[in-house]
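Engineer: Okay, structure incoming, though there's no sequence with it:
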């Protein structure tokens, strides 16, 4: 490769991918289609390979284009972060922060974390994605998240990331008050119940599958699989479903008014929640600031007092 690609060529390529065609990208970038076509052709010439195939329905990436686009997104993202950090040196940066975390964090310590963070960077733009760690990992790999918080297990590959354990959380089985099974003490008594089961098979829920796997196959009614806590709680309240949920999520939702904990003789395993961030990509100053706040709240929160 004789010359490295130019930044404006990368941005044009990025816009074409995001908007699906050269025509749409030209409209968004306020440039002519021939100018964008020329820029893409120059990029392909510098790389020595075709990146896109044009068709009547827009563009398709070649295999080389797909591979290059992944690296390109990281390059442009890192360049944006570097620019923000230079501005931050003068204490004028607004900054951007992209976090992925489970509903447990959002319903417990996140409001206090956010208030503390805003004391230092009131103008920082925060992007928050809720989800299980299994759904957040692809975005971490593509540098679309600065860091993530979730429950880990042996089947989540973390060799390219740094994992920092933060806290342990206890889980329980909930039903609506007055449910005919609310006084059950053995898993065997719950075989004929309707269950809402997490859709993911990673993190803490892998431990649950190991514990309850034998029971799943003997359920009288096929369980509903979903990662939506709101959907699950609504089904528990209105359709007699059972749900497994972190105990510390009960107070934020005021669940104790409407739900009962099924107290089994065998205790459900605890979940370890960890901070996950890329090993080879440096964290921004903004991300480091939020992580320091996150650590403080995790260390100074009495998780047992939340339930």
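Structural biologist: Nice, I can see it. Source: prediction; values computed, not measured. Numbering: from 1, shown residues only.
Engineer: From now on I want contacts and neighbour counts done on CA atoms only, so please keep to that.
Structural biologist: Will do.
Engineer: all strands of the protein, in order?
Structural biologist: In the chain, the strands defined using DSSP state E lie at 52-55, 58-61, 96-101, 125-130, 147-151, 161-169, 171-176, 194-197, 224-225, 241-246, 259-262, 271-278.
Engineer: Out of those, which is closest to residue 3?
Structural biologist: Taking Cα to Cα as the criterion, strand 52-55 is the member of those that comes nearest to residue 3, at 19.8 Å.
Engineer: ok, back up a step: of all the strands of the chain, which one comes closest to residue 141?
Structural biologist: Closest approach to residue 141 among the strands of the chain (Cα to Cα): strand 271-278, 7.5 Å.
Engineer: So which elements touch that closest one?
Structural biologist: The criterion is 3 or more Cα pairs under 8 Å, 6 or more residues apart in numbering; DSSP states H and E, and the helices and strands that strand 271-278 contacts are helix 133-141, strand 147-151, strand 161-169.
Engineer: relative to strand 147-151, how tilted is that strand?
Structural biologist: Calculated by axes from the mean of the first three to the mean of the last three Cα atoms, to 10 degrees, strand 271-278 forms an angle of 160 degrees with strand 147-151.
Engineer: what's next to strand 271-278, contact-wise?
Structural biologist: Counting by Cα atoms under 8 Å, 6 or more residues apart in numbering, strand 271-278 makes contact with 140-141, 146-152, 160-171, 204, all of which sit outside it.
Engineer: distance of residue 70 from residue 206?
Structural biologist: According to Cα to Cα, to the nearest Å, residue 70 stands 29 Å off from residue 206.
Engineer: more crowded one of these two?
Structural biologist: In this comparison of residue 70 against residue 206, neighbours counted by other Cα atoms under 10 Å, the higher total goes to residue 206 at 20 against 13.
Engineer: another one to put next to it:
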């Protein structure tokens, strides 16, 4: 027996729905036909993909492995279909993009406006995240490309990185903070900090912590982790806590009115804003267009901050 696309479709549906009955209903097929399809692919693979229980099914270890590949196949088939349609003049389709908060502030407004003018019927799926949070999704093709800080030494060689511009991180405090006039990290030795919570420690956090400890003799005293940059900023604006965030945050009107930058980050390593995509895997024309608009917006932003 040769594996068919319907087998992949059926396995994905069963995994998503959690039972044969629910998957059959979702696909609009008879349950016995779906059960036969799953049995066929399991015989082909020589392994059980699901464990059957009274309340449904659960994916086996082999099933998990197959699902990762199947999801990639499904993503590429969707892209292939959309690419053909777009080559033939179609203006519909979807793009999945991941962006950091800093890249959202710096580039998204201009890039999105230009993209929407060209593809008004496009559906965008935007995930706000640093690279560590979406690396697997990008590798598997569930996300088309990522825009944000990126350290190539910490990822596999399966990604292509294009640098857009360099930017600084700033130590932020409320406008009337007693340490607002500090000029070096030792002045902040006794400060308390809030940090946005990411899935994994990233290089920029590690670099700052190492620099802070080298300059002050102790690590920054982090007393709060926040699940978003917005939560971090609201906390800083209404407390004595400090934080360190990309310079773009002081370009948001609400933020710039409530916060000030403490001039103590001269030795904090510079970050690179990058576009990251999979090697040797072309984007659809629509995704390529959005990538181009982000690149163009990044170039304009780089010129603007160079003049400041």
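Structural biologist: All right, it came through fine. As the structure is a prediction and not an experimental result, all values here were calculated from the model.
Engineer: Can you calculate the TM-score here?
Structural biologist: TM-score of the superposed chains, computed with TM-score structural alignment, normalised by the length of the first structure, equals 0.91; 305 aligned residues with a Cα RMSD of 2.2 Å.
Engineer: Relative to the whole chain's centre, how far out is stretch 21-32 of the first structure?
Structural biologist: Using Cα atoms, centre = their mean, to the nearest Å, the distance from the centre of stretch 21-32 of the first structure to the centre of the chain it belongs to is 31 Å.
Engineer: what range in the second structure does that stretch sit on?
Structural biologist: Aligned by TM-score structural alignment, stretch 21-32 of the first structure falls on residues 19-30 of the second structure.
Engineer: who's in contact with that stretch?
Structural biologist: When contacts are taken as Cα under 8 Å, 6+ apart, the neighbours of stretch 19-30 of the second structure outside the stretch itself are 10, 13-14, 16-17, 31, 34-35, 55-57.
Engineer: Can you name the residues that contact residue 252 of the first structure?
Structural biologist: Listed by Cα under 8 Å, 6+ apart, the contact partners of residue 252 of the first structure are 107-108.
Engineer: now with 10 Å?
Structural biologist: If a contact means Cα atoms under 10 Å, 6 or more residues apart in numbering, then residue 252 of the first structure has 104, 106-108, 306-307 as its contacts.
Engineer: ok, and the most crowded of those residues?
Structural biologist: Most neighbours among these, by other Cα under 10 Å: residue 104, with 22 neighbours.
Engineer: What separation do you get for the residue nearest to residue 233 of the first structure when sequence neighbours are not counted and residue 76 of the first structure?
Structural biologist: Excluding its sequence neighbours, the residue lying closest to residue 233 of the first structure (Cα to Cα, 6 or more residues apart in numbering) is residue 243, at 7.4 Å. With distances taken as Cα to Cα, residue 243 of the first structure is found 42 Å from residue 76 of the first structure.
Engineer: again with residue 30 of the first structure
Structural biologist: When Cα to Cα is the yardstick, residue 30 of the first structure and residue 76 of the first structure sit 20 Å from each other.
Engineer: more crowded one of those two?
Structural biologist: Residue environment comparison for residue 30 of the first structure versus residue 76 gives the larger neighbour count to residue 76, 15 against 9, counting by other Cα under 10 Å.
Engineer: can you pull the contacts of the alignment partner in the second structure of that one?
Structural biologist: Superposed on the second structure with TM-score structural alignment, residue 76 of the first structure falls opposite residue 74. By Cα under 10 Å, 6+ apart, the contact list for residue 74 of the second structure reads 5, 8-9, 12, 80, 141-142.
Engineer: Of the residues you listed, just say which sits nearest to residue 130 of the second structure.
Structural biologist: Looking across the contacts of residue 74 of the second structure and measuring by Cα to Cα, the closest to residue 130 of the second structure is residue 142, at 15.6 Å.
Engineer: Alignment lookup: the closest one to the first structure.
Structural biologist: Aligned counterpart of residue 142 of the second structure in the first structure: residue 144 (TM-score structural alignment).
Engineer: Do I have it right that its match meets residue 77?
Structural biologist: Yes: with contact defined as Cα atoms under 10 Å, residue 144 of the first structure and residue 77 form a contacting pair (8.1 Å).
Engineer: Compare the two and say which one has the larger neighbour count.
Structural biologist: residue 144 (18 against 14).
Engineer: Counterpart of residue 132 of the second structure over in the first structure?
Structural biologist: Aligned counterpart of residue 132 of the second structure in the first structure: residue 134 (TM-score structural alignment).
Engineer: Its match and residue 140 of the first structure: what is the separation?
Structural biologist: 11 Å.
Engineer: Tell me which of the two has more neighbours.
Structural biologist: Neighbour tally, residue 134 of the first structure and residue 140, criterion other Cα under 10 Å: the higher count belongs to residue 140, 21 against 17.
Engineer: Give the closest residue to residue 93 of the second structure in space, chain neighbours not counted.
Structural biologist: Counting by Cα to Cα, 6+ apart, residue 93 of the second structure lies nearest to residue 122, which is 5.3 Å off, once chain neighbours are set aside.
Engineer: wait, the one you found sits on residue 92?
Structural biologist: Yes: counting by Cα under 10 Å, residue 122 of the second structure touches residue 92, with 5.1 Å between them.
Engineer: Name the residues contacting each of those two.
Structural biologist: Shared contacts of residue 122 of the second structure and residue 92, defined by Cα under 10 Å, 6+ apart, comprise residue 286.
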